[in-house]
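Engineer: here is a sequence with its predicted model. Questions after.
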Amino acid sequence: MTAHERLHTRAWVLHPDIKSDEDRRAAKPALDEAVALAAALPDLEVIGANIVPLPRAQPGLLFGSGKIAELKQTFSENKIELVLVDGPVTPVQQRNLEREWKVKLLDRTGLILEIFSDRAATREGVLQVEMAALSYQRTRLVRAWTHLERQRGGLGFVGGPGETQIEADRRAIDTQLVRLRRQLDKVIKTRGLHRAARAKVPYPIVALVGYTNAGKSTLFNRLTGAEVMAKDMLFATLDPTMRRVQLPDGPEVILSDTVGFVSDLPTELVAAFRATLEEVLGADLIVHVRDISHPETAAQAAEVDSILSSLGVEQDRPQIEVWNKLDRLPEEERTALLARAERGAGVFAISALTGEGLELLLQEIAVQLRGARHEAQLHLKFEDGRKRAWLFDQDVVREETQTEDGFDLTVLWTARQAAQFAAL
């Protein structure tokens, strides 16, 4: 065995294409994405990948017996150590398949958790990954052991085999979750203070969002000169990175690079990583970066829009759409796309890699943000407590003086916040 083989786990990726699932994704792009997910883990070597068409999922083994035998031979011939199933696998299915194939098995959630734990860099990111992983383990712990309770004999005086251990494991996980939640609350509070301090700086915030691997980090690096990890792999960025950028003939802005979105993101992780997208909620302008060379670019864009609206980002929030990776397109397609972008309002075709189209994009960002935040003087009466609380909640108050009949306030806000305040 070579040193290379010793260092890397030999993996195989399966995408179950379940015909009875009406919401299923197109199989080929889904398999490609799953392989790219696997490639995001440095110690995995993907030896092979295939789509497995299924009329419906089998409750105990997911696949039919003939397919299981056929795959077993493939895995044995290729010395596979880990099988990645692109989709949900129940604890019972996982245990049965591992026993049949004599390999370790991870489902889509398990794989994404592995990537998140490998990538998370900030204290908050690390804590959130740990919590998501524990929640995931807890559900598997509970369900994976139900078969033991059915096996127990006797008169019921004694718990089923392993039951005490499960209870102890669940208690240990719950204790750990409470401890992590306390630590996370402290970290989030600190970030809230940082955000409040940033709100008092008259720099508008521009948030880069997009499907994972759309090229946000490459664009961020090119605009800021920062060395954020920018590799052609999914989930390269997991923690929001903020940098100040001076726009040509425009204001100074804070640019925020965020975690990439992905379809079917496990529920544990949607909750865990909501806070890394908080910067988007406070942004004055959202720049939606799309990989325009990807065959599923329209579906990816729809996924990003749906996640943004689920986070509570309003439809009227200023947005720019960026069609990235022009350099990957054939000349004819590229020319047609540039013509389409010129016709579409708020759409810019660029290559973050070569820098093509960036000048026009930066000009548009400057136009959108000119006067994005402005100072205003307000007077509130003592009975306007709700309005005052709203202003402080928005982190827009710069100064406040109490007068005989209320408060004089200096606020720094956007036109959108001024309109929201007027509607209170």
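Structural biologist: Yes, it's here.

Engineer: from here on, contacts and neighbour counts on C-alpha atoms
Structural biologist: OK.

Engineer: helices or strands up against the top helix by length along the chain?
Structural biologist: Criterion DSSP state H: the longest helix present in the chain is helix 163-199. In terms of contacts (3 or more Cα pairs under 8 Å, 6 or more residues apart in numbering; DSSP states H and E), helix 163-199 is packed against helix 123-144.

Engineer: mind listing residues that contact the helix it packs on?
Structural biologist: Applying Cα atoms under 8 Å, 6 or more residues apart in numbering, the contact partners of helix 123-144 are 90-92, 95, 113, 116-117, 120, 166, 170, 173, 177, 180-181, 183-184, 187-188, 238-239, 268-269, 272-273, 276.

Engineer: how close does Arg123 get to Ala207?
Structural biologist: Using Cα to Cα, to the nearest Å, Arg123 is found at 21 Å from Ala207.

Engineer: looking at those two, which is more packed in?
Structural biologist: Ala207 (27 against 12; other Cα atoms under 10 Å).

Engineer: helix or strand: which one has that one?
Structural biologist: Ala207 is part of strand 205-210, with elements assigned from DSSP states H and E.

Engineer: next one: Gln315
Structural biologist: Applying DSSP H and E, one finds Gln315 in no helix or strand.

Engineer: got the contact list for it?
Structural biologist: Going by Cα under 8 Å, 6+ apart, the list of residues near Gln315 reads Ser309.

Engineer: at which residues are the helices of the stretch 251-400 of the chain located?
Structural biologist: Remark: helices assigned in the stretch 251-400 of the chain by DSSP state H, counting those that start in this stretch are 267-272, 278-281, 297-311, 331-343, 358-369, 385-393.

Engineer: A further structure is provided below for comparison with the first:
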Amino acid sequence: MLEKKVTNYEKAVLIGVINREQDEHKVKEYLDELEFLTYTAGGEVTNRFMQRMDVPNPKTYIGSGKMEEVERFVKSNEIGSVIFDDELSPAQQNNIEKILKCKILDRTSLILDIFAQRAKTSYARTQVELAQYEYLLPRLTGLWTHLERQRGGIGMRGPGETEIETDRRIVRDRIALLKKKLTKIDRQMETQRGNRGALVRVALVGYTNVGKSTLMNVISKSDVFAENKLFATLDTTVRKVVIGNLPFLLSDTVGFIRKLPTQLVESFKSTLDEVREADLLLHVVDISHPNFEEHIASVNQILDEIKSADKKTIMVFNKIDQYQPETIDEDDLVTEKTEAHFTLDEWKKTWYNKIGDRALFISALNKENLDDFRERVYSEVRDIHVTRFPYNNFLYPENLDGY
């Protein structure tokens, strides 16, 4: 008889704060995403705590009464991790650990942990390690962290130097070494991008888990790893794609997320160079997600940060097969119709009004409307190619049935 495989998930609780910047509905939505992040990292959420306060407690982030409630639950349920939705200061994290006596994580450290799990190549691992050390450095307080054995003592420790100061030096040295290593790899990758010639470059961008890798597999006929978890793809994958007889390069990039740690944006800057150097962006959106418009805003914000917001872009609304609007009973005269009740056709009209013909609606998984997608991408790439090679005798077929 086959034994059932048991996965041991670490028990965790989530904590969010309701304030002037985020109401209760918004906090619930953030905690939903935080729960998905926790699951991706290997945790199981057993409870959530929310507190309404204008300004977080500078010592413990939440108030003393709520902290006592969390402490009772943690002790009685053998909780392994308490995860806060916002980034904690080093002092807050240290104070909370002393009270709850368990692992204290914030959204940033959780995302960093997922990235560490997902990093497969040497380059990705180096990027993540740099981000982790930069996050860790200001949090080295009070305890000897045993990063590695202290180097030779003679001449290395001055009068009154503490173990934590030695620890900080070790981390700073490691950060400097990783930055040097990344600089070298960045130059190599820049050379590789330069060696690709003058082919038009198209980059898939979007929120994490919107189906970019699935779309990449369908269009490029390749086998890029895709999974229904956050940050399934860390390493940028570049494939040569031919539609009709027109070749171009298609890259699948790391997914974005709200409150993306600045350490990751910085350490992944070379990965994001694929976006910066692209001629055309395909902004993939999970239209089945109830808050997809906020995801679009988050992605646009990061594109703006990396100076790519003004690039030629097509909005690709994916997962139309999973889209299910909320329904209103015909006899219900009280409920007001909102965007949550929009049909797919209503969403199409809405976005066609916003950006005209720069919106496509597809299902990469079920291969719905992919012919329209190919034709539109072909048209855009052809226009860029003609501009780049005005005297090229390239033959552009009107019919793409042979793709």
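Structural biologist: All right, it came through fine. These figures come from a predicted structure and were not determined experimentally.

Engineer: tell me the most buried of the helices of the stretch 251-400 of structure 1?
Structural biologist: helix 278-281 (a mean of 20; mean count of other Cα atoms under 10 Å).

Engineer: for Val218 of structure 2, which residues are in contact?
Structural biologist: Ala364, Lys367.

Engineer: what's the neighbour count on the closest residue in space to Gln94 of structure 1 that isn't next to it in sequence?
Structural biologist: Distances taken as Cα to Cα, 6 or more residues apart in numbering place Leu105 nearest to Gln94 of structure 1, at 6.5 Å, with adjacent residues excluded. A count of nearby residues for Leu105 of structure 1, using other Cα under 10 Å, gives 21.

Engineer: check contacts around Leu105 of structure 1.
Structural biologist: Leu82, Val83, Leu84, Val85, Gln94, Leu97, Glu98.

Engineer: surely the third one meets Thr9?
Structural biologist: Yep, that's Leu84 of structure 1 we're talking about. No - with contact defined as Cα atoms under 8 Å, Leu84 of structure 1 does not count as touching Thr9 (11.7 Å).

Engineer: more crowded one of these two?
Structural biologist: Using other Cα under 10 Å as the criterion, Leu84 of structure 1 and Thr9 rank with Leu84 on top: 23 against 18.

Engineer: ok, the more buried one to Leu111 of structure 1 distance?
Structural biologist: 7 Å.

Engineer: what touches both of the two?
Structural biologist: Joint contacts of Leu84 of structure 1 and Leu111 (Cα under 8 Å, 6+ apart) are Ala38.

Engineer: can you pull out the helices in the stretch 1-150 of structure 2?
Structural biologist: 24-41, 64-77, 90-100, 107-118, 122-136.

Engineer: minimum distance to Lys212 of structure 2: which of those helices has it?
Structural biologist: Evaluated over the helices of the stretch 1-150 of structure 2, closeness to Lys212 of structure 2 peaks at helix 107-118, with 16.4 Å, by Cα to Cα.

Engineer: average offset between that closest one and structure 1?
Structural biologist: Taken over the aligned residues, the distance from helix 107-118 of structure 2 to structure 1 averages 0.9 Å (mean Cα distance after the TM-score superposition for structure 1).

Engineer: neighbours of Glu8 of structure 2, how many?
Structural biologist: Rather than Glu, residue 8 of structure 2 is Asn. So Asn8 of structure 2, with other Cα under 10 Å, has 9 neighbours.

Engineer: I'd like the distance between it and Ala91 of structure 2.
Structural biologist: Distance from Asn8 of structure 2 to Ala91 of structure 2, by Cα to Cα: 31 Å.

Engineer: who's in contact with Phe273 of structure 1?
Structural biologist: Gly125, Gln128.

Engineer: roughly how far does the alignment partner in structure 2 of it sit from Phe373 of structure 2?
Structural biologist: Counting by TM-score structural alignment, Phe273 of structure 1 lines up with Phe268 in structure 2. Distance, Phe268 of structure 2 to Phe373 of structure 2, using Cα to Cα: 29 Å.

Engineer: contacts only, for the aligned residue in structure 2 for Thr224 of structure 1.
Structural biologist: Aligning on TM-score structural alignment places Thr224 of structure 1 opposite Ser220 in structure 2. Ser220 of structure 2 sits next to Arg239, Lys240, Val241, Leu250 when contact means Cα under 8 Å, 6+ apart.
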